[in-house]
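Novice: Okay, sequence plus prediction incoming.
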Amino acid sequence: MRSIALIPARLNATRFPEKLLMPIKGKSVISRTYESAVNTELFDEVYVVSDSDRIIEEIDKIGGKTYKSQKEYESGTDRIAELAANMDADVFVNIQGDEPFVQKSPLQKLLQVFEGDYGKSTQVASLVQRLKDPELIADPNFVKVVLDMRMNAMYFSRSPIPYWRNKNFPISYYEHIGVYAFRKKALMDFVEWPMTPLEIAEKIECLRFLENGVPIRMVLTQYMGVEIDMPEDIARAEAYLEQMALQ
C-alpha cells in the first residue's frame, strides 16, 4: 500500500504566531515534525506543504521535501489537497506541523485500518487518546470526540462531551489528535464541499466530513508527545525530550 505523509504548515497561527519556527532545544517545531514523520519509515514520501517562504527554507536546510501552496487556505486539509491532487497514493496522511513527536506505532495502526477487505470501506481515519485530566477535558483547545460502538466518530467538539449527568455510570473522554488519513477521493471531495455550519461554529475541520455523511474511523492510541498550541507548550516539549532521553 503506497502512503504519502503531507504536513500542512501555516506560519501565522492565531494563538501562537510563528510557533512552527520556535526552537525546541535548538531545532524548530516544524523540523522536528518532519524528521519524526520520516523516521517512522512508514511513508513512501513526506512533504511539508506551506505558503510561507520561511517554513520552506527551514525544511530545505535539513534536506527535506517541500511544496509551496499557491493559495491561502482555511484548513490544513485544504492546503495538502492542492499537492495530493497531482500525486498517486492509496492513502494520504495529514500530520499537523505542530506535532513534533509523532511516533511510528500510532501511525502504523492508522494505516492498518485501510488494509484488507475490512479496510476497503474506510475512507477517512484519525487518532484519539483517552483524556483524564478534568482541566484538559474542560479546555477548548483540546478537541473532544464521542465514539460509536464501532469506533467511528459521532461528533467532535471543543466542549466537554459527553455531558456526564449520571455520575453512577463511568464514562471515558477522548481527545482528538490532529492526524488524519484519507483515500484520495475523500480528500478531493472535502475540498469541493463548502465549509459546513458545525465546522464554522466549532472551528474543527473534520466536522465537514461528518456533516456530509462520511464516517471517520478512530484509532485509539497512547499519548504521542506534546502538541504545540501555546507558548508554554515549548517548555513542556523540552521537558518531554529530557524525559525521553532518560528512558
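Specialist: Looks like it came in fine. Only a predicted model underlies this, so the values are computations on that prediction, with no experimental measurement involved. Residues are numbered from 1 along each chain as shown.
Novice: From here on, just use CA atoms for contacts and neighbour counts.
Specialist: Fine.
Novice: Start from the N-terminal end of the protein and give the strands.
Specialist: For the chain, the strands defined by DSSP state E cover 3-8, 23-24, 27-28, 45-50, 66-68, 91-95, 124-131, 144-147, 153-157, 173-182, 217-220.
Novice: alright, now check it against this:
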Amino acid sequence: MRTVGIIPARLQSSRLPEKLLLNETGRPLIEYVWQVAQQCTALDEVIVATDSPRIQEAVTSFGGRAELTGEFPSGSDRVADIARRCCPDADVIVNLQGDEPELEVATIDSLVTTLRESGAEMATVAAPLSDVDAIQSPDCVKVVVSDNGNALYFSRSVIPFPRGTSVADTLKAATATPWLLHVGLYAYRHDFLLRLTSMEPSTLEELEKLEQLRALQTGASIAVTVIPEAAVGIDTPEDYAAFVKRETSRSR
C-alpha cells in the first residue's frame, strides 16, 4: 500500500503569524514535523503543501519537497489538491499537522496501521483527557469511540456527559478517564479523501466547525487509534516560547 504523508502549510495564522517559519531554535518549525515524518516506516513519501513561496523555499533548503497550491478553505482541501495532482497512485494519504513539532513517529505509524487493518474510509487519533478545564473547553475536541474502535461522534461539548455528577467528581471516582481528546491527525483512503473534499459542508460540520463530522454524517467510518499522550500543538506565542525552552533543554 503506497502511503504518502502531506503536510498542509499555510503561511498566515491568526494567533501566531507565520508560525511555520519561526526559527528561534535554529530550524523553522515546519522542519520538525517533516523530520518526524521522514522517520516513519509507514510513509513512502512526504510532501509539504503550501500557499507560500517562502515556505516552499524553506522546505527546499532542508531537503524536503514542497508543492505550491492555490487558496483553499481548509487544510484537508489543500491536502486533497496535492493528492490529486502529485500522487494519484497513492493508496493512503496521511494529513500531518505542521504545527506539532513534538509529534511521535510511533503515532503516525500506529495511525496508518489502524487504517490498513480496518475497513474504515479514514482513521484518526485520540488520547486520554483528564484535565477538567480542557474537558469542558470548546477548544478541546472530544471523541466518543465504539467498542469496535470507530468514532461515534466528535464534539466541542462534553461527551460523554456525566449526568447527575460533575466532570471533576467523575474523574475522582473513575479508574480511568472516560474522555478522549481528539488529535487532528488523519489517514484517508485516497479515493475517499477526494470524494469527501468534493462534498459540501454538512449541517453538523457547520454547527460544530469540525470537518470530520462531514465524513460521519455521510455514513463513513472513522477508525480511532488511542495513544497514551497527545503532542503539544503550537498555536500561540506562549506555546512557541515553551517549545523553544523544551528544545533548548533537550539539545544541551
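Specialist: Great, that's in hand. Computed from a prediction, not measured in an experiment: that's the story for all the values here.
Novice: on that earlier part again, please identify which of the strands of the first structure is closest to residue 115 of the first structure.
Specialist: strand 91-95 (10.1 Å; Cα to Cα).
Novice: Now find how far off-centre that closest one is within its chain.
Specialist: Strand 91-95 of the first structure has its C-alpha centroid displaced from the chain centroid by 9 Å (Cα atoms, centre = their mean, to the nearest Å).
Novice: any residues touching that strand, and which ones?
Specialist: 1-8, 77, 80, 84, 111, 114, 178-184 (Cα atoms under 8 Å, 6 or more residues apart in numbering).
Novice: Switch the strands of the first structure over to TSV; also include distance to residue 236 of the first structure and mean neighbour count.
Specialist: Below are the strands of the first structure laid out as TSV (distance: least, Cα to Cα, whole Å; neighbours: other Cα atoms under 10 Å):
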stretch	distance to residue 236 of the first structure	mean neighbour count
strand 3-8	22	25
strand 23-24	10	18
strand 27-28	14	14
strand 45-50	24	23
strand 66-68	28	17
strand 91-95	20	25
strand 124-131	17	22
strand 144-147	21	23
strand 153-157	24	20
strand 173-182	17	23
strand 217-220	23	22
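Novice: can you list these in CSV and add distance to residue 201 of the first structure?
Specialist: CSV is the format used below for the strands of the first structure (distance: least, Cα to Cα, whole Å):
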stretch, distance to residue 201 of the first structure
strand 3-8, 22
strand 23-24, 32
strand 27-28, 32
strand 45-50, 25
strand 66-68, 29
strand 91-95, 22
strand 124-131, 21
strand 144-147, 15
strand 153-157, 10
strand 173-182, 17
strand 217-220, 22
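Novice: Could you work out which of those reaches nearest to residue 57 of the first structure?
Specialist: Using Cα to Cα, the strands of the first structure put strand 66-68 closest to residue 57 of the first structure, at 8.9 Å.
Novice: by contact count, what packs against the closest one?
Specialist: Applying 3 or more Cα pairs under 8 Å, 6 or more residues apart in numbering; DSSP states H and E, one finds that strand 66-68 of the first structure makes contact with strand 45-50, helix 53-61.
Novice: Now for residue 21 of the second structure, how many residues are close by?
Specialist: For residue 21 of the second structure, the number of neighbouring residues by other Cα atoms under 10 Å comes to 18.
Novice: Find the nearest non-adjacent residue to it, please.
Specialist: residue 28 (4.8 Å; Cα to Cα, 6 or more residues apart in numbering).
Novice: counterpart of the one you found in the first structure?
Specialist: Using TM-score structural alignment as the criterion, the counterpart of residue 28 of the second structure in the first structure is residue 28.
Novice: Residue 106 of the first structure: which of the helices and strands packed on strand 66-68 of the first structure is closest?
Specialist: Of all those, strand 45-50 comes closest under Cα to Cα, at 16.7 Å.
Novice: how much does that closest one stray from the second structure?
Specialist: Compared with the second structure after fitting, strand 45-50 of the first structure deviates on average by 0.4 Å (mean Cα distance after the TM-score superposition for the first structure).
Novice: Quick one: distance of that strand to the chain centre.
Specialist: 14 Å.
Novice: now for it, which elements pack on it?
Specialist: strand 3-8, helix 29-39, helix 53-61, strand 66-68, helix 76-84.
Novice: Please identify the most buried of the ones you listed.
Specialist: strand 3-8 (a mean of 25; mean count of other Cα atoms under 10 Å).
Novice: mean deviation of that one from the second structure?
Specialist: Looks like 0.5 Å for strand 3-8 of the first structure (mean Cα distance after the TM-score superposition for the first structure).
Novice: Residue 187 of the first structure corresponds to which position in the second structure?
Specialist: Per TM-score structural alignment, residue 187 of the first structure is aligned with residue 193.
Novice: Name the nearest residue to that match, sequence neighbours excluded.
Specialist: residue 80 (6.4 Å).
Novice: do the same with residue 76 of the first structure
Specialist: Per Cα to Cα, 6+ apart, closest to residue 76 of the first structure is residue 8, 5.2 Å.
Novice: roughly how far apart are that neighbour and residue 242 of the first structure?
Specialist: Counting by Cα to Cα, to the nearest Å, the gap from residue 8 of the first structure to residue 242 of the first structure is 27 Å.
Novice: What's the residue nearest to residue 193 of the second structure aligned with over in the first structure?
Specialist: Checking TM-score structural alignment: residue 80 of the second structure goes with residue 81.
Novice: closest to residue 163 of the first structure out of the helices and strands packed on strand 45-50 of the first structure?
Specialist: helix 76-84 (29.3 Å).
Novice: what about residue 246 of the second structure, neighbour count?
Specialist: Going by other Cα under 10 Å, the residues that sit close to residue 246 of the second structure add up to 11.
Novice: Also residue 52 of the first structure?
Specialist: 15.
Novice: residues touching it, list them.
Specialist: Counted by Cα under 8 Å, 6+ apart, residue 52 of the first structure has contacts 10-11, 68.
Novice: could you redo the last one with a cut-off of 10 Å?
Specialist: Residues near residue 52 of the first structure by Cα atoms under 10 Å, 6 or more residues apart in numbering: 9-12, 58, 68-69.
Novice: So it versus residue 177 of the first structure, what's the distance?
Specialist: 24 Å.
Novice: With residue 1 of the first structure instead?
Specialist: 23 Å.
Novice: got it, and residue 210 of the first structure?
Specialist: On the measure of Cα to Cα, residue 210 of the first structure and residue 177 of the first structure end up 17 Å apart.
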